[in-house]
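1. what follows is a predicted structure for the sequence shown.
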Amino acid sequence: MTDAAASPGLRARLLIDCSDRPGIVAAVSGLLARHGGNIVESDQHSTGAADGHFFMRMVVDLDAGPTETPEAAAERLRASFAVEVAGRFGMRWRLTLVQNRPRIAVLASREPHALMEMLWRWQRDELGGADIAFVVSNHPDHRGVVERFGLNYHHVPATRANREEAEDAILALLDGACDVVVLARYMQILTGGFLGRVGLPVINIHHSFLPAFAGAEPYRRASDRGVKIVGATAHYVTEELDAGPIIEQDVVRVDHRSSVPDMVRLGADVERMVLGRAVRWHAEDKVIEHGGKTVVF
């Protein structure tokens, strides 16, 4: 059973990264023990003993007093951790309660495969304990299917001419309503101004022909070159287009028998799987960004 599925209400996840040095694990586990915490999962990685960087993910069952709420128990541990451990080792860190389910805003356009994968996984509770808050699209096409899932669908038309107005409308919808934004084949470029104001992680999915076949009809141009694999990449969005830290990738093989429609279909399949895994891992606090890359536990 995963930590997301087995939440007793006081289960938390602790993510840490800092410069590597002796004593980190002992300090973390010692403080947790003093607070009555029971470590049920622990993963760690160091980039090297000399001048390396240290990463850790722990799942911990917390100990609360008879009248203490889960949030109060978590805040008590955060306060002690910040003073006794994090400051001493110069850590970036966060402690989240498993019971606090992340809220996802899904942005989509006309292509349905990534959106439908997100809806289906949410219905089956396979998004790492996350919930979809609502769907935003620059087209009205998928309103019916989204609303049949019991979710709100916001149609925000977006063109080059009204990009600023559209981004303002989306930001107003996102404000305080979600914890992560997922671009499920949302075919609009988000501006640096939007990314600077959103204050949330944004996850994108795209085919892995970039940068060789960027732009229109990538599968046809890839077929003309006789490519042998079709792939997909899920990554965090930065101002540098399609160059943010990669969370997950995968490929499937194609050959001379594969038509362009075959490649498009296979590409959609692998995009769905890669996006689903990336969103689940993010929701389960399994991803740490560092130096333009990610560590995924």
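-> Looks like it came in fine.

2. contacts and neighbour counts: CA atoms only from here.
-> Fine.

3. tally of neighbours for the nearest residue to Tyr236 once chain neighbours are set aside?
-> Nearest residue to Tyr236, sequence neighbours excluded (Cα to Cα, 6 or more residues apart in numbering): Ile203, at 4.6 Å. The tally of other residues near Ile203 (other Cα atoms under 10 Å) stands at 24.

4. and what of Ala130?
-> A count of nearby residues for Ala130, using other Cα under 10 Å, gives 25.

5. now the one 10 residues further on
-> Applying other Cα under 10 Å, we find 15 other residues in the vicinity of Pro140.

6. report the secondary structure state of it.
-> Here Pro140 is coil, with the state taken from DSSP: H, G, I helix; E, B strand; the rest coil.

7. wait, it sits on Ala158?
-> No: applying Cα atoms under 8 Å as the test, Pro140 and Ala158 come out as separate, 11.6 Å apart.

8. run through who's touching stretch 141-154.
-> Arg110, Pro112, Leu119, Gln123, Ile132, Ala133, Phe134, Val135, Val136, Ser137 (Cα atoms under 8 Å, 6 or more residues apart in numbering).

9. right, and Val182 touches Ala105 too?
-> Yes: in this structure, Val182 is within contact of Ala105 by Cα under 8 Å, at 6.2 Å.

10. so between those two, which is more surrounded?
-> Using other Cα under 10 Å as the criterion, Val182 and Ala105 rank with Val182 on top: 26 against 23.

11. the more buried one: which element?
-> Assigned by DSSP states H and E, Val182 belongs to strand 180-184.

12. hold the first one in mind and look at this next one:
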Amino acid sequence: MRTFRLVIACPDRVGIVAKVSNFLATYNGWITEASHHSDNQSGWFFMRHEIRADSLPFDLEGFRQAFAPIAREFEMEWRVTDSSQRKRVVLMASRESHCLADLLHRWHSGELDCDIPCVIANHDTLRSMVEWHGIPYHHVPVDPQDKAAAFAEVERLVLEQQADAIVLARYMQILPPALCERFAQRVINIHHSFLPSFVGAKPYHQASLRGVKLIGATCHYVTDELDAGPIIEQDVVRVSHRDSIEDMVRLGKDVEKMVLSRGLRYHLEDRVLVHDNKTVVFD
């Protein structure tokens, strides 16, 4: 069923839900899903509605024009999207295949409602797997002495493919700040630890040395601060002193796949609202 997804964040006050609901009722809008959250700490209100597109008398642009006066009145940060317009997602990877393979499988089976115009990787290792799915594979090596040229090519490819989102499926390079800023809240990363614990390289080794009893994974938006962007999704698995680093890596890979796929799904379905460096996720 085709729906319009109305996503709103604004300073909290009386009458927001009533105003939006009255607007939709005026145009015979059929709400199929409604989510609200009032954040007492920030004083902001968050809302996500799905409305049957065939119940409304206008298209997406008509919706925007009709709703704009209400958005101005309540100082809203808002967007409305059409569920029938599939987002274009560029995947990026390095050598490890588990996250990339999982996303490709979910896309191939129809579980992820998006288009994948290409995969970009700094190694050629995963080419055959990607091309088996009929997806173009771009090998963009990164010279440790001169990374700028590689990231310029990455940016060119992303713009050429008109990507709505970029997913770092264990892409083991740090994106430059300019790229993070240009694609803010559109670059999704999976980090193999339960952030903010064990930022940076080899988190399973760090976890083993610390003797933790839980390891996890974190899906987050990328910012110019390493592994510190707004968190979309997390999960954990229990470990013990009996587990070696290799055991932790094996167990962690399963968590990484699940967390990344859920985080991407929430993003594709417009369920993630970012305010400051926190998220509200209407799952």
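-> Alright, I've got the coordinates. Computed from a predicted structure; not experimentally measured.

13. coming back round to it: show the buried residues in the contacts of stretch 141-154 of the first structure.
-> Arg110, Leu119, Ile132, Ala133, Phe134, Val135, Val136, Ser137 (16 or more other Cα atoms under 10 Å).

14. mind putting these in JSON lines, distance to Gly276 of the first structure and secondary structure included?
-> JSON lines is the format used below for these (distance: Cα to Cα, whole Å; DSSP: H, G, I helix; E, B strand; the rest coil):
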{"residue": "Arg110", "distance to Gly276 of the first structure": "19", "secondary structure": "coil"}
{"residue": "Leu119", "distance to Gly276 of the first structure": "10", "secondary structure": "helix"}
{"residue": "Ile132", "distance to Gly276 of the first structure": "13", "secondary structure": "strand"}
{"residue": "Ala133", "distance to Gly276 of the first structure": "16", "secondary structure": "strand"}
{"residue": "Phe134", "distance to Gly276 of the first structure": "17", "secondary structure": "strand"}
{"residue": "Val135", "distance to Gly276 of the first structure": "16", "secondary structure": "strand"}
{"residue": "Val136", "distance to Gly276 of the first structure": "18", "secondary structure": "strand"}
{"residue": "Ser137", "distance to Gly276 of the first structure": "19", "secondary structure": "strand"}
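
15. quickly check those residues for the two that are furthest apart.
-> With Cα to Cα as the measure, no two of these lie farther apart than Arg110 and Ala133, at 19.6 Å.

16. ranges for the helices of the stretch 151-297 of the first structure?
-> With DSSP state H, counting those that start in this stretch as the criterion, the stretch 151-297 of the first structure has helices at 163-174, 192-198, 218-224, 260-283.

17. show me which positions of the third one end up buried.
-> Judged by neighbour count (16+ other Cα under 10 Å), helix 218-224 of the first structure contains these buried residues: Pro218, Tyr219, Arg220, Arg221, Ala222, Ser223.

18. please apply the same query to the first one.
-> Of the residues in helix 163-174 of the first structure, those scored as buried under the neighbour-count criterion (16+ other Cα under 10 Å) are Arg163, Glu164, Ala166, Glu167, Ile170, Leu171, Leu174.

19. tell me the one among these nearest to Ala73 of the first structure.
-> The closest of the buried residues of helix 163-174 of the first structure, once distances to Ala73 of the first structure are taken by Cα to Cα, is Leu174, at 28.8 Å.

20. residue contacts, the closest residue to Arg185 of the first structure other than its chain neighbours?
-> Counting by Cα to Cα, 6+ apart, Ala108 is the residue found nearest to Arg185 of the first structure once chain neighbours are left out, at 5.5 Å. Contacts for Ala108 of the first structure (Cα under 8 Å, 6+ apart) come out as Leu115, Val135, Val136, Ser137, Asn138, Leu183, Ala184, Arg185, Tyr186, Met187.

21. re the thing from before, can you redo the helices of the stretch 151-297 of the first structure as TSV with distance to Arg148 of the first structure?
-> Formatted as TSV, those follow (distance: least, Cα to Cα, whole Å):
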stretch	distance to Arg148 of the first structure
helix 163-174	20
helix 192-198	28
helix 218-224	32
helix 260-283	20
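
22. so which of these gets nearest His35 of the first structure?
-> Using Cα to Cα, the helices of the stretch 151-297 of the first structure put helix 260-283 closest to His35 of the first structure, at 25.6 Å.

23. show me what that closest one is packed up against.
-> Applying 3 or more Cα pairs under 8 Å, 6 or more residues apart in numbering; DSSP states H and E, one finds that helix 260-283 of the first structure contacts helix 113-123, strand 202-207, helix 218-224, strand 229-236, strand 246-253.

24. reformat the ones you listed as TSV; add distance to Val287 of the first structure.
-> Shown next, in TSV, are those (distance: least, Cα to Cα, whole Å):
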stretch	distance to Val287 of the first structure
helix 113-123	19
strand 202-207	12
helix 218-224	30
strand 229-236	11
strand 246-253	7
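
25. closest one to Val264 of the first structure among those?
-> Judging those by Cα to Cα, what sits closest to Val264 of the first structure is helix 218-224, at 6.5 Å.

26. contacts for that closest one?
-> Phe209, Phe213, Ser259, Val260, Met263, Val264.

27. quick one: what's aligned to Pro245 of the first structure in the second structure?
-> Here Pro245 of the first structure is matched to Pro230 in the second structure, going by TM-score structural alignment.
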